[in-house]
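Trainee: I would like the atomic coordinates for the input below:
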Amino acid sequence: MATRHFLTLLDLSPEELRYLIQRAISIKNGLKTHGPTYTPFANRTLAMIFEKSSTRTRVSFETAMAQFGGHALFLSPRDTQLGRGEPIEDTARVLAEMVDAVMIRTFSHAGLEAYAAASTVPVINALTDDYHPCQLLADIMTWTELRGGVKGRTAVWIGDGNNMCHSWINAARQFDFQLRICCPEGYEPRQDILEAAGDRVTLFRDPHEAVAGADLVTTDVWASMGQEEEQAKREAAFAGLQVSEALLDRAAKDVLFLHCLPAHRGEEISETLLDDPRAVVWQEAGNRLHAQKALLEFLLIGRVDG
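Mentor: As a prediction, the model looks like this:
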């Protein structure tokens, strides 16, 4: 069987993604009931290459491998030959001889694609400047757990047309829901990604109009990793796009609020929004563990019944 990679949500079929969501929920329920007794990864190793800092990604992948009976290796450019100029394709070929899968959190999506093209073991995108598909697995899992199927529902993205926004666009395509994107002029998502989604995605400028009657609202920090020097400029551009309790009041009565975290309280969200019962960000963060377990299992073992 050809090696499967997970670089964007488009690497799996809609049916495979739906399977992953249900499998993640099943794995989570099993962990709650029986503890970490399901250990299909005995003697398996995941290499984790981090060029960007991380809390949730590192902890969730390491814990996933440990609870599945396997092992995770943390690698940074400071500790490896990547930091001394070894071509990423060479690193990919070497690691593929030693480990069972590779997870990469980096800047360049093109670099990730080059790595995956040279790798004979599964490669997982744990965030690039263009996409963050693992976060979307956790997000859709959370939405599904709390509200059932997401098909035909309406989600709203408020903020920058960044890597998270791109992955939400792909999610709208793959899970068949409507996505409203509310962003300032000049901060739109990439045009090719937008156009590929067709009529599933609509652009807005007014957040009050965007959230009207919506089932889910989500946002992200205004300045992502690597954009810190743009903070003041972005604060001015995004003024008026803060998500608050009052803004959520304009959405559906049972609206959910998601945030990939870390959040900057008082900037993209109000100081107290994460304390609102409509905000389910802690469950969302915890679901990174279960969704990535399902992904790792699928890439290394295949489908599992039950």
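Trainee: hey, let's count contacts and neighbours off CA atoms from now on
Mentor: Noted.
Trainee: quick one, helices of the chain?
Mentor: 14-34, 56-67, 88-96, 109-118, 133-147, 163-175, 191-196, 207-211, 231-237, 245-248, 281-300 (DSSP state H).
Trainee: one more to put side by side:
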Amino acid sequence: MSHATPQTGPLRHFLQFRDLTTDEINYIFARAKLIKDKFKRYEKHHTLHDRNLAMVFEKASTRTRVSFEAGMYQLGGSVIHLTTGDSQLGRSEPIEDTARVISRMVDLVMIRTFEQTRLERFAAHSRVPVINGLTNEFHPCQILADIFTFIEHLGPIQDKTVAWIGDANNMSYTWLQAAEMLGFQLHVSAPKGYELDSQRIDNPPASVLKQFPDPLEACRGAHLVTTDVWTSMGYETENDQRRRAFADWCVDGEMMAVADPSAIFMHCLPAHRGEEVTGEVIDGPQSVVWDEAENRLHVQKALMEFLLLGQIEG
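Mentor: So this is what the prediction gives:
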């Protein structure tokens, strides 16, 4: 039996990874394990009975929609799905007005959108917790799932090394926030012109971040090698240019061979085999991408529960 009481104290949002404390992140990992174990035993876990989640999609989605929608139903709640095509968001209603109205009718909002500032404007006018389902700048729910998956396979991530092979995108900036908070080192290798923006990263120490012009060197000794598509949503016009620039940044067997012997491979999906990763790697024994994809469900359930109920037992 869960001891679920309404969250007291200030309204909490999850707009970027550092919106939670390190202790709260670790609580969510522990809670996700409990929730996943119950899920595997087909045990009910209805801590959010009669709560409502509004999902707002201004960017297309597969995994984000399925994981949040299934997760909320599994917690005993219900879901409302909105897109720009079937709401006033697509008809130029100010996002502040949308926030004021939606947040009076539901208990929780997840948004997948473009600029982080758009998400922040919504949250500033919301009466309920808001979750970042993805923005151009950050993808915190994915990194929660990735680190939870790492812990499942290799134990605590503190003092380990994560190699990010690819451009400075919403994933890499979120990995950097996680490294600063959880005490692991991030190796980043990107082609010239696609590196992390020095104005955004605040000069982290070498114990947190090392950047490499050679992706093979970035992978050396890493416990996790991870990547993403070369062209993120919204940058499709750069497709051909990016293919040329990233030709040497395909994660292959050679890169995995110089990583730690226990190393695992992750990809947030969808993947393009033969571009950012070879089929041999993503479909090989070191790949944990399917566990990683499933774990979006479990960590997001733990996150939604935390934002609405705080830390609970049972």
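Trainee: Deepest in the core, which of the helices of the first structure is it.
Mentor: Among the helices of the first structure, helix 163-175 has the highest mean neighbour count (mean count of other C-alpha atoms under 10 Å), at a mean of 24.
Trainee: what's that helix aligned against in the second structure?
Mentor: Matched against the second structure by TM-score structural alignment, helix 163-175 of the first structure falls on residues 170-182.
Trainee: Mean distance of that stretch to its aligned residues in the first structure, please.
Mentor: On superposition with the first structure, the mean distance recorded for stretch 170-182 of the second structure (mean C-alpha distance after the TM-score superposition for the first structure) is 0.7 Å.
Trainee: for stretch 142-152 of the second structure, same thing?
Mentor: Stretch 142-152 of the second structure sits 0.3 Å off on average (mean C-alpha distance after the TM-score superposition for the first structure).
Trainee: Looking at the helices of the first structure, which is nearest to residue 272 of the first structure?
Mentor: helix 245-248 (8.2 Å; C-alpha to C-alpha).
Trainee: Provide the aligned range in the second structure for that closest one.
Mentor: The aligned range for helix 245-248 of the first structure is 253-256, by TM-score structural alignment.
Trainee: Which position in the second structure pairs with residue 198 of the first structure?
Mentor: Using TM-score structural alignment, the partner of residue 198 of the first structure in the second structure is residue 205.
Trainee: can you tell me which residue in the first structure aligns to residue 104 of the second structure?
Mentor: In the first structure, residue 104 of the second structure lands on residue 97 (TM-score structural alignment).
Trainee: For residue 84 of the first structure, give me its contacts.
Mentor: residue 77 (C-alpha atoms under 8 Å, 6 or more residues apart in numbering).
Trainee: swap the cut-off to 7 Å and go again
Mentor: Taking C-alpha atoms under 7 Å, 6 or more residues apart in numbering as the definition of contact, residue 84 of the first structure has no neighbours.
Trainee: How about the most centrally placed residue in the second structure: what's its closest non-neighbour residue?
Mentor: In the second structure, the C-alpha nearest the mean C-alpha coordinate belongs to residue 142, at 1.7 Å (C-alpha atoms, centre = their mean). Spatially, and ignoring its direct neighbours in sequence, residue 142 of the second structure is nearest to residue 296 (6.6 Å; C-alpha to C-alpha, 6 or more residues apart in numbering).
Trainee: which position in the first structure aligns with that neighbour?
Mentor: Aligned partner of residue 296 of the second structure by TM-score structural alignment: residue 288.
Trainee: Now do the contacts for that match.
Mentor: 60, 135, 138.
Trainee: What's the second one aligned with over in the second structure?
Mentor: Under the alignment defined by TM-score structural alignment, residue 135 of the first structure is paired with residue 142 of the second structure.
Trainee: Report the separation between the residue lying closest to residue 130 of the first structure once chain neighbours are set aside and residue 73 of the first structure.
Mentor: What sits nearest to residue 130 of the first structure in space, not counting adjacent residues and going by C-alpha to C-alpha, 6+ apart, is residue 163, at 4.3 Å. Separation of residue 163 of the first structure from residue 73 of the first structure (C-alpha to C-alpha, to the nearest Å) stands at 25 Å.
Trainee: and what of residue 222 of the first structure?
Mentor: Taken as C-alpha to C-alpha, the span from residue 222 of the first structure to residue 73 of the first structure is 31 Å.
Trainee: These two: which is more packed in?
Mentor: More neighbours surround residue 222 than the other of residue 222 of the first structure and residue 73, with 27 against 15 (other C-alpha atoms under 10 Å).
Trainee: Translate residue 60 of the first structure into the numbering of the second structure.
Mentor: So, by TM-score structural alignment, residue 60 of the first structure is matched to residue 67.
Trainee: unless I'm mixing things up, that match is touching residue 298, no?
Mentor: No. Using C-alpha atoms under 7 Å, residue 67 of the second structure makes no contact with residue 298, being 8.2 Å away.
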